[in-house]
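A.B. asks: Build me a model from this:
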Amino acid sequence: MGKPVVLAVDDDAEVCAAIARDLRSRYGKDHQVMRADSGAQALDVLTRLALRGRPVALIASDQRMPGMTGIQLLEEARTHAPTAKLLLLTAYADTGVAIKAINDIGLDYYLLKPWDPPEDRLYPVVDDLLGDWRRENPDETSELRVLGHRWSERSHEVKTFLARNHVPYRWYDIELDAEAQRLAGLAGAGPDDMPLVLVPEGETLRAPTSRDLAGALGLRTSATQPLYDVCIVGAGPAGLAAAVYAASEGLSTVIVEREAPGGQAGTSAAIENYLGFPRGLTGADLTQRAVAQVSRFGAEVVLARDVVGLEPRGPVRAVLLEGDGEIEARAVIVSTGVSYRLLEAAGAQALTGRGVYYGATASDAPQTQGEDVYVVGAANSAGQAALNLARYASRVVLLVRGRSLEDTMSQYLSERIQAHERIEVRLRTEVECCAGDGHLETLRLRERDTGVLEEVKTNWLFVFIGASPRTDWLGSQVLRDGKGFVVTGQDLRSPGRELEWVLPREPFALETSVPGVFAAGDVRLDSMKRVASAVGEGAMSVYLVHRYLASS
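C.D. replies: The predicted model follows:
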C-alpha cells in the first residue's frame, strides 16, 4: 500500500519547498511527503493517490492562493481523501476565516506563518494530527490482526479493548473474509478459539481475556511496589487528573483500571465544551494526552484488573484485586465513575454484544455504513454518538423517553442533532423488545403516551441511559446513598446518616466515611457529571491527600 502521504500546498515555490523540507526531515521515515504549487495541482495529486489506494494522512495548505483558496481546496479534498487531517497555513489577518472553517469544513487546525522554528511551532501540531490519524485509521498502519465473528460479544470486547487502549489493529471477519479463513486454517483454529489475535512478535492468542491481551501487548497488569503514597482506582478523567497531580508533586502513585483509561469520556466521539480546545477533541485524544502525562511524571498504570475489595489496615489502605494480588497505599482515591444502566427490554440481555451495545467507540461507527441505527438516550453522550454514527449510517434514530431533547442535552448539541438530515429524534419512545437469530434483527418500539407499538428492522442498537456507580467493592464501611454514589465531606453529617467518625477533625471535602479514602468525579454523590468538573475534583483530591498524609 505504501507509506501514508503528507501533502504540502503553497503557490510560493520557495515556501512550498521549505515546508516540504521541514516535514520530510521529521516525518519522511514513515510518510511520503509530496508537494503541489496550486489547489488544482493538489487535487490532481489527490485523485491519482485515491485511484492507487494510497492513504493520505495530512494536507497542509496555504490559505491565500490564486484561483483556489486553501479552504476551498481542503473542502474539495474531502472527496479524494476523506480521512486526511486538514491543516491551514495562514496569516494573522485571516484567523477569523480559519476559525469559521473549523465548523464549515471540519478544519482540524490552523497555523500562523511563519512556523519557524519548526521544533516549537510546526512539529508539535503535526505530531498530534498524525497521531490522531493513526489511531483513527488503524488498518493503514497496523500489524496486529484480529480474526472473529461480526456478531460475537467476545470479538466486540477485544476490539473495544484494543481501540480504547490505543492499540491499532486490523480486523478480519471470519465469515466473509477469505484471508481470515486462510489465517485461521494456518493457526489450526476452531470456533471455540475465536476471536483469534495474531501478535506480530508473540504467541497467537485464542479467545483471550482482557488480562491475557494486556499481558501479550506489554501493558502493565500488576503493581511493582509494596507500598504507595496513593492508589487511584479508576482511570477516567478524575483518576487521570489525580494521577498527574499526585505524581508530579512527588507522591508515589499507582492507578488501577479494569478496562481502559478514559472511562465513559474516553469513548466520546467529541468533547466540544472542554476549555482550551475550540474545535473540540475526541475522548480518545483527551485520554491519550492524559495517559502520556501520567507516564511522564512516573505514575504506574495497572490495566485489566478489577478491584473487588477495600481493607483499612491501620495507617494503610489495601485495595484487593480480582483473582490474586493487592495494592497497599497510605491513601486511596476512588474514581471508578459510572456505567450505563442496562436496558429493561425483553431480549436485550441475550443480544448484548451481538447488535445491542452499551456506549460506542469511534471504531464502532464505520461498521454501520449504509444501515439504519438506533440510539437510546438523551444526554450529551448519546447526542455525540448519534452525530458520529450519522457520518456512516444511512439513518440514525434517537429514542428519547422524555418530552424534550433540550431538557437533558446541551443546547449547542441538541440544535445540531435536530438540524442533521440523517438523524431522526423520536420523543416519548422506548424499546420494548429486542429480537433476532444470533444477533439483533428487529426492535419493537412503544410510544409512551399512546401505547402504540411499532416493529422496525435494524442490526444496531446503542444504549446511553442512566448512570450506575461501580461501588459494591467498597463494602459497608464506605457510606453510599441508595443508588450507590459515595457520600463525602459535609454530606457525611447530613441528618439521617449514621456516621462514626473517629478523628477529632471534620472530614475533608472529598473524604469518605473512611479516613484517607477520597472520592472524585462521577462516582461521588451530587457531582456535576462533566469532564471538566471530574478533572477538577481529581486535582482537588490530591490536595486533600497531602493534608491527610501530613496530619496522620
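A.B. asks: From now on I want contacts and neighbour counts done on CA atoms only, so please keep to that.
C.D. replies: Fine.
A.B. asks: I figured R446 hits E432, correct?
C.D. replies: Yes. Here R446 lies in contact with E432, judged by C-alpha atoms under 8 Å, at a distance of 6.2 Å.
A.B. asks: for the protein, longest strand please?
C.D. replies: In the chain, with assignment by DSSP state E, the single longest strand is strand 326-334.
A.B. asks: I'd like to know which elements the helix or strand following that one is packed against.
C.D. replies: Downstream of strand 326-334, the next assigned helix or strand under DSSP states H and E is strand 338-339. For strand 338-339, the contact count by 3 or more C-alpha pairs under 8 Å, 6 or more residues apart in numbering; DSSP states H and E identifies strand 468-469 as packing neighbours.
A.B. asks: ok, and for whichever helix or strand comes after the strand it packs on, which residues are buried?
C.D. replies: Next in sequence after strand 468-469, counting helices and strands by DSSP H and E, comes strand 517-519. Of the residues in strand 517-519, V517, F518, A519 count as buried by neighbour count, 16 or more other C-alpha atoms under 10 Å.
A.B. asks: contacting residues for Y228?
C.D. replies: Contacts for Y228 (C-alpha atoms under 8 Å, 6 or more residues apart in numbering) come out as L251, S252, T253, V254, E328, A329, R330.
A.B. asks: what helix or strand does the nearest residue to G347 once chain neighbours are set aside sit in?
C.D. replies: Counting by C-alpha to C-alpha, 6 or more residues apart in numbering, C434 is the residue found nearest to G347 once chain neighbours are left out, at 4.9 Å. For C434, the host element (DSSP H and E) is strand 429-435.
A.B. asks: Report the distance from that strand to the chain centre.
C.D. replies: On the basis of C-alpha atoms, centre = their mean, to the nearest Å, strand 429-435 sits 27 Å off its chain's mean C-alpha point.
A.B. asks: Residues contacting it, please?
C.D. replies: Here strand 429-435 makes contact (C-alpha under 8 Å, 6+ apart) with 344-348, 351, 376, 399-402, 440-448.
A.B. asks: Could you also give me the structure for this next sequence, so I can compare it with the first?
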Amino acid sequence: MGQAAILTVDDDPSVSRAIARDLRRRYGDQYRVIRAGGASEALEVLKELKLRGGRVAVMLADYRMPQMNGIEFLEQAMDLFPHARRALLTAYADTDAAIQAINVVDVDHYLLKPWDPPEEKLYPVLDALLDAWQATGDQELPDIRLVGHRWSEPSFQIRDFLARNLVPYKYFGADEPEGRRLMEAADAGPESIPLVVTADGRALPRPSVQEVAEAAGLSTNPGRDFYDLIIVGGGPAGLGAAVYGGSEGLKTLLIERQAVGGQAGQSSRIENYLGFPDGISGAQLTDRARRQADKFAAETLNTREVVGLRSDGSARTLTFADGGEISAHAILLATGVSYRPLVAEGVAGLTGSGVFYGSASTEGPACAGSDVYIVGGANSAGQAALFFAKYARKVTLLVRGDSLESSMSYYLIQQLAQVANIEVRTRCEVVGAHGDGHLQAITICDSKGGTKATVECGYLFVFIGAEPRTDWLGDAVLRDGKGFIRTGSDLVVNGDRPRGWDRDRDPFYLESSVPGIFAAGDVRANSIKRVASAVGEGAMAVALVHRYLEAQ
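C.D. replies: Next comes the predicted model:
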C-alpha cells in the first residue's frame, strides 16, 4: 500500500507550504506528506486514498478555513480514516476552539501557530502522534466475540468489564443465529455460557474476568518485583498519581482489580471538570489518562485484587488474592468507594438481571422504549438519568431526601428539569424487586403519604451512598469509624502522633499512620468527593512520596 500519509490542510498558502516543508524535512523518508489548500480539497484527497487502499497516519487541519472549519473537517475525515491521529492548528486567540475540538472530535493535540522552532514545538508532537498510530496502524482491531444470555449476570459482568476497559467486542445472544454458530463451532453447550471467542479463535467457556483480560491483551502480571511507588486503585486519584509518578522518573505500578477509571470512568458525562467546557465522558477522560500514564512508562496491572499490606523494614509489601506479592518503597492507597448495596426484598437475586449498580452504559440501547428507575440523589445518579433519558421512554429518579439541592450540583439539577421524560420523586425508596429470571417490577414506598405501590420496571440502576474499599487493610493503617483512611493532621491528637510512628516528624498531609503509605481520593477520610480534587490529591501524593524517599 506504499507509504502512509501525513495530511496538512490550510487555506493560507504560505502556512501550508511552511508546515509541509518542515514535515518533509523530518518525515519525508518514511511518510508521504500531502498538503491541501482547503477542507473540500482535503476530503477529495482522503476519498481517493481510501479507494486506492491508502493509509493516513496523521491529519493536521487549520481551524480558521472558509466554508468548513478545521473541527468540521476532522469530523468528516474521521468517517474515512477513523484510526488516523488528529491535530488542530490554531492561533493564540483560538484556544477555545482547540478545547472544543478535543470534546467534539477527540482531537489528539492542538498546535499553536507559529510553531518555530519545529524541533521544540512541532516534531515532538508529531513523533508522539506517529508512535500512537504505529501502535495500532490503520486496521480494524480484531474483536473479541461474546455469546451470552440477555438476563445472565455472568454475561453482563463480562460485557461490563470489556466495555469499561475499552476493549472492542461483539455480543451475540445464545439464541441468535451467529451465537448458535459460534457455540457449534466451539462444540459448546448451554453450560458453556457465557462463551468468549478470542481474536485468534480460541473458545473460553465461562471464563473468569482475569482470563478475559489476558485474552484481550491487558497486562495481568508486573514487569518487576520491586517499584518506587505502587498505586492501589485506578480511579482519578490513582491515574493522576500514575501520570505524575511516571513523568517524574519513579518506577510506578498501578494495580486495578476491575476497570481503570473507577466510578468516574462509568460517568456518561462530566461537565464540571476543568478544561472541558462542553463536558467529557468518564470513558474518554479515563482513556486519555491511561494513555498519558503509558507514555511515561507507568505500568498498569489489571484484574489483580490486593488483599493484604505489611511493612518489611523500609519496604512496603502488598499481597494478592492468589498469594503473590509485590513490594515498593512507597504505597498509595487510592481504592475509592463502591456503591452501597440496596437492601430490599428480591434485589440481590436480580442483580445483573435488571438491577445494576452504577451507570452500566452497555445497557443504554437495550432500554429503548422502557421505563427506567434510578435510585440516588448525587451527581452520578443525575448524570445517569440524563444518559438513559436518550433511550428510555421515561426515567424516574427516586430520591430518599426532601430535595436534590443538598446532594447534587446545581448545573445538573437545572439540566434534569429541562428533560421532558425525566421525573424526580423525593422522599421515596425502593422496598422490593420482583421478576422471574429478570427484573419486571419494583415496589416503591412513598414516605410523604406512607403508601406503597408496585410498578412495572425492567431496569433499576442504583447509586446510593459510598463505602470505602478498605476492609482488606485490617489494622495495617488507622481508619475512621466508617472505614475511611485517616491521614496527615487527622492522625495527630493533642500533639501526639499515632501509635507506632517511628519518624521525628508529623505525618505528611496525605500520609497514613504508617510512614511511606499514603492515601488519596475518595478513600481518604474528609476528602472532597470530586474528580478534580481526586486527581489533585494523586498528583500531590507523588510530591510527598518524593519527600519521603529523599529522607530515607
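A.B. asks: Would you report the TM-score computed for these chains?
C.D. replies: TM-score of the superposed chains, computed with TM-score structural alignment, normalised by the length of structure 1, equals 0.79; 516 aligned residues with a C-alpha RMSD of 4.7 Å.
A.B. asks: hang on, the earlier thing: out of the buried residues of strand 517-519 of structure 1, which is nearest to R48 of structure 1?
C.D. replies: A519 (55.5 Å; C-alpha to C-alpha).
A.B. asks: Just give the closest residue to that closest one, not the sequence neighbours.
C.D. replies: Closest residue to A519 of structure 1 apart from its sequence neighbours, by C-alpha to C-alpha, 6+ apart: V334 at 4.5 Å.
A.B. asks: which residues sit in contact with the one you found?
C.D. replies: With contacts defined as C-alpha under 8 Å, 6+ apart, the neighbours of V334 of structure 1 are I232, V233, G234, G239, V517, F518, A519, A520, V523.
A.B. asks: got those residues as JSON lines, with distance to T90 of structure 1 columns?
C.D. replies: Formatted as JSON lines, these follow (distance: C-alpha to C-alpha, whole Å):
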{"residue": "I232", "distance to T90 of structure 1": "44"}
{"residue": "V233", "distance to T90 of structure 1": "45"}
{"residue": "G234", "distance to T90 of structure 1": "42"}
{"residue": "G239", "distance to T90 of structure 1": "38"}
{"residue": "V517", "distance to T90 of structure 1": "51"}
{"residue": "F518", "distance to T90 of structure 1": "48"}
{"residue": "A519", "distance to T90 of structure 1": "46"}
{"residue": "A520", "distance to T90 of structure 1": "42"}
{"residue": "V523", "distance to T90 of structure 1": "44"}
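A.B. asks: which ones are touching A101 of structure 2?
C.D. replies: Shown in contact with A101 of structure 2 (C-alpha under 8 Å, 6+ apart): I71, L88, V107.
A.B. asks: Roughly how far does it sit from S489 of structure 2?
C.D. replies: Separation of A101 of structure 2 from S489 of structure 2 (C-alpha to C-alpha, to the nearest Å) stands at 43 Å.
A.B. asks: and what of I517 of structure 2?
C.D. replies: I517 of structure 2 sits 15 Å away from S489 of structure 2, going by C-alpha to C-alpha.
A.B. asks: Tell me which residues of the helix of greatest length in structure 2 come out buried.
C.D. replies: Ordering each helix of structure 2 by length in residues (DSSP state H) puts helix 531-550 first. For helix 531-550 of structure 2, a neighbour-count test (16+ other C-alpha under 10 Å) marks 531-542, 544-546, 548 as buried.
A.B. asks: quick one: contacts of it?
C.D. replies: Under the contact criterion C-alpha under 8 Å, 6+ apart, helix 531-550 of structure 2 has outside partners 229, 236-242, 244-245, 264, 273-274, 329-330, 332, 508, 510, 516, 518-522, 528.
A.B. asks: again, only this time at 6 Å
C.D. replies: Helix 531-550 of structure 2 is touched from outside by P236, A237, G238, G240, A241, Y244, G245, A520, G521, with contacts defined as C-alpha atoms under 6 Å, 6 or more residues apart in numbering.
A.B. asks: just stretch 518-525 of structure 1 next, same as before
C.D. replies: Outside stretch 518-525 of structure 1, the residues that touch it by C-alpha under 6 Å, 6+ apart are 238, 333-335, 337, 469, 485-487, 510-512, 529, 534, 537-538.
A.B. asks: can you map out the strands along the stretch 251-400 of structure 2?
C.D. replies: Secondary structure of the stretch 251-400 of structure 2 (DSSP state E, counting those that start in this stretch): strands located at 252-256, 299-302, 306-312, 315-320, 325-333, 337-338, 355-357, 371-375, 394-398.
A.B. asks: can you give me the offset of the shortest one from its chain's centre?
C.D. replies: Spelled out, that is strand 337-338 of structure 2. 15 Å.
A.B. asks: so where is it in structure 1?
C.D. replies: Aligned by TM-score structural alignment, strand 337-338 of structure 2 corresponds to residues 338-339 of structure 1.
A.B. asks: once aligned to structure 2, how far is that stretch on average?
C.D. replies: Relative to the matching residues in structure 2, stretch 338-339 of structure 1 has an average distance of 0.2 Å after the fit, by mean C-alpha distance after the TM-score superposition for structure 1.
A.B. asks: Identify each buried residue in stretch 12-28 of structure 1, please.
C.D. replies: V15, C16, A17, I19, A20, R21, D22, L23, R24, Y27, G28.
A.B. asks: Please report how far the residue nearest to the third one when sequence neighbours are not counted lies from A18 of structure 1.
C.D. replies: Pointing back at A17 of structure 1 there. Closest residue in space to A17 of structure 1, ignoring its immediate chain neighbours: R35 at 7.7 Å, by C-alpha to C-alpha, 6+ apart. Distance of R35 of structure 1 to A18 of structure 1, computed by C-alpha to C-alpha: 10 Å.
A.B. asks: same thing with G325 of structure 1?
C.D. replies: Distance of G325 of structure 1 to A18 of structure 1, computed by C-alpha to C-alpha: 56 Å.
A.B. asks: same deal with L389 of structure 1?
C.D. replies: For L389 of structure 1, the distance to A18 of structure 1 (C-alpha to C-alpha) stands at 39 Å.
A.B. asks: ok, now G266 of structure 1?
C.D. replies: Going from G266 of structure 1 to A18 of structure 1 by C-alpha to C-alpha gives 37 Å.
A.B. asks: With structure 1 overlaid, how far apart is the longest helix of structure 2 on average?
C.D. replies: With mean C-alpha distance after the TM-score superposition for structure 1, helix 531-550 of structure 2 departs from structure 1 by a mean of 1.0 Å once superposed.
A.B. asks: relative to strand 325-333, how tilted is that helix?
C.D. replies: Here the directions of helix 531-550 of structure 2 and strand 325-333 differ by 120 degrees (axes from the mean of the first three to the mean of the last three C-alpha atoms, to 10 degrees).
A.B. asks: W501 of structure 1 and L492 of structure 1: what is the separation?
C.D. replies: Going from W501 of structure 1 to L492 of structure 1 by C-alpha to C-alpha gives 9 Å.
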